[in-house]
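In: quick one: sequence plus predicted model below, questions after.
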Amino acid sequence: MRALLALAGSLAIVACQPAADATETIVAAPAAERTARETGGLKTAVFAGGCFWGVEGVFSHVRGVKSAVAGYHGGTERQARYDLVSSGITDHAEAVRVTYDPAVVRYDELVRIFFSVVADPTLKNRQGPDVGAHYRTALIPTSAEQLAVAKAYLAQMESSGQWRGPIVADIERAQAFFPAESKHQDFIVRYPGNAYVKRWDLPKIAALKRLYPAQYSARFQRG
């Protein structure tokens, strides 16, 4: 265990770091053919797609989102620590738990936004400069309705021809979600001058505003 902790400490410094040779693609994802039908108040879903700072940042600017919390999905509570998860030695994925009002924004609309400006569904175990299974891209539904929408949308993306490669984004069974350390919450508004935030996250928010102006909120919804 001591050796694993030493490895985690040495590798954590490369987590969520800007890389000059990495790129990200903004795609105007198609509107969902299978729309979500959710009633009865606020709903929650989990999204994994690279470093959680940007995932949280985008969803915190979506109208109808009441909370976006950065955290770790899967794995164990004991290992749900940034230094361990970002080293790649655990089974967690960096993820964001989104609480939203389906009367304002539907789950399928959140999924569309996610694959338009947050995560490239053709990349396996990486996004932008971040590489490793803990940066995998996955929809993590928390209800049967969300699962049906997620399955239909991945199939629709595959047949749409709007991405150059095959769709490798996955659907994961909802497991335990562990909120990340407080310093990782609301990261982009707390550290707007951070090099990673400026290079990778602020362009995603600008793309959200450009592609989905009706769903963009200038106000950052703190988690």
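Out: That came through fine.
In: going by C-alpha atoms from here, please, whenever you check contacts or count neighbours.
Out: Will do.
In: which stretches of the chain form helices?
Out: Here the chain has its helices, by DSSP state H, at 2-12, 52-59, 82-85, 107-113, 144-160, 187-190, 195-196, 202-211.
In: another one to put next to it:
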Amino acid sequence: MTAVCDIPGASLAIERSHFPDPAFDPAAAATVHEQTAVLAGGCFWCTEAVFRELDGVLGVTSGYSGDSADNATYEQVCSGGTDHAEAIAIRFDPHRISYGQLLKVFFAVAHDPTQVDRQGADRGRQYRSAIFHADAAQREIAAAYIHQLDAAKVFDAPIATGVVPLEAFHDAERYHQNYAALHPEQPYIAAVAAPKVAKLRKQFGEILKQKA
């Protein structure tokens, strides 16, 4: 990751005080108490930091998705020689926070979905925007929301986020997990992750975890 990451393409939507809710976001069955969402939106240090803040999120793991286990290492992924994206696996209680609400945060705060194979100064296919859906329900919610946001022209450019089947998720190396919280003084974290978390706290305070 580079030390500077701006997201100018998202400025219009991110500054709006009322980012639209998903119009299609059906409730999970009463018998379902945990689900997983796998999202890719650039540096996983930053996206992980955002989603750890949300009430109903049970855990977030940084990792890689899009290619095989054989090349799921940070060195190989950063080389650009794999088809992995830096991704996060979000375990959540769908009765406390819905899949659609997670996608709202993903599009409104976590990254710029209009950029192709990059996030600001971070360039390469590993930094692409993608939703790795686990089933037909997740695919339908994601596709409907992207269509809704594009039709409403929420962003200055079309959404480039891929909606693709989740083949596998590979955990990143241990030192990447919860990286932003453990290294707040790191320049990249201070410049990129911290402002996203601050924006989340300002715009989505009603769905954040309550501090003890």
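Out: Ah, there it is. Owing to the predicted nature of the structure, the values given are computational and were not obtained by experimental measurement.
In: could you get me the TM-score between them?
Out: After superposition, the two chains reach a TM-score (TM-score structural alignment, normalised by the length of structure 2) of 0.92; 204 aligned residues with a CA RMSD of 1.6 Å.
In: which of the helices of structure 1 sits most buried?
Out: Neighbour counts (mean count of other CA atoms under 10 Å) averaged over each of these peak at helix 52-59, with a mean of 28.
In: what residues in structure 2 pair up with that helix?
Out: Taken onto structure 2 by TM-score structural alignment, helix 52-59 of structure 1 occupies residues 44-51 there.
In: mean deviation, the matching stretch versus structure 1?
Out: For stretch 44-51 of structure 2, the mean deviation from structure 1 after alignment is 0.6 Å (mean CA distance after the TM-score superposition for structure 1).
In: export the helices of structure 1 to JSON lines and tack on distance to Ile26 of structure 1?
Out: Compiled in JSON lines, the helices of structure 1 are given as follows (distance: least, CA to CA, whole Å):
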{"stretch": "helix 2-12", "distance to Ile26 of structure 1": "28"}
{"stretch": "helix 52-59", "distance to Ile26 of structure 1": "13"}
{"stretch": "helix 82-85", "distance to Ile26 of structure 1": "27"}
{"stretch": "helix 107-113", "distance to Ile26 of structure 1": "10"}
{"stretch": "helix 144-160", "distance to Ile26 of structure 1": "14"}
{"stretch": "helix 187-190", "distance to Ile26 of structure 1": "19"}
{"stretch": "helix 195-196", "distance to Ile26 of structure 1": "18"}
{"stretch": "helix 202-211", "distance to Ile26 of structure 1": "7"}
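In: among the ones you listed, which is nearest Thr35 of structure 1?
Out: helix 107-113 (5.7 Å; CA to CA).
In: what stretch of structure 2 does the closest one fall on?
Out: Counting by TM-score structural alignment, helix 107-113 of structure 1 sits on residues 99-105 of structure 2.
In: pull the distance from the matching stretch to the chain's centre.
Out: Its chain's C-alpha centre and that of stretch 99-105 of structure 2 lie 9 Å apart, by CA atoms, centre = their mean, to the nearest Å.
In: what sits up against it?
Out: Around stretch 99-105 of structure 2, the neighbours that count as contacts under CA atoms under 8 Å, 6 or more residues apart in numbering are Phe19, Pro20, Asp21, Pro22, Phe24, Asp25, Ala37, Gln138, Ile141, Ala142, Tyr145, Leu200.
In: which one of those residues sits closest to Phe155 of structure 2?
Out: Phe19 (10.7 Å).
In: you'd agree the closest one is up against Phe107?
Out: No - under the criterion of CA atoms under 8 Å, Phe19 of structure 2 makes no contact with Phe107, lying 9.2 Å away.
In: distance of whatever residue of structure 1 lines up with Ser129 of structure 2 relative to Val189 of structure 1?
Out: Aligning on TM-score structural alignment places Ser129 of structure 2 opposite Thr137 in structure 1. Thr137 of structure 1 is 24 Å from Val189 of structure 1, where distance means CA to CA, to the nearest Å.
In: what does Ser182 of structure 1 correspond to in structure 2?
Out: So, by TM-score structural alignment, Ser182 of structure 1 is matched to Arg174.
In: just to revisit the earlier point, could you report the neighbour count for the closest residue to the match of Ser129 of structure 2 other than its chain neighbours?
Out: Among residues not flanking Thr137 of structure 1 along the chain, Gly49 sits closest, at 4.2 Å (CA to CA, 6 or more residues apart in numbering). Using other CA atoms under 10 Å, Gly49 of structure 1 has 30 neighbouring residues.
In: now do the contacts for Gly49 of structure 1.
Out: Val55, Glu94, Ala95, Val118, Ala119, Gln127, Tyr135, Arg136, Thr137, Ala138 are the contacts of Gly49 of structure 1 under CA under 8 Å, 6+ apart.
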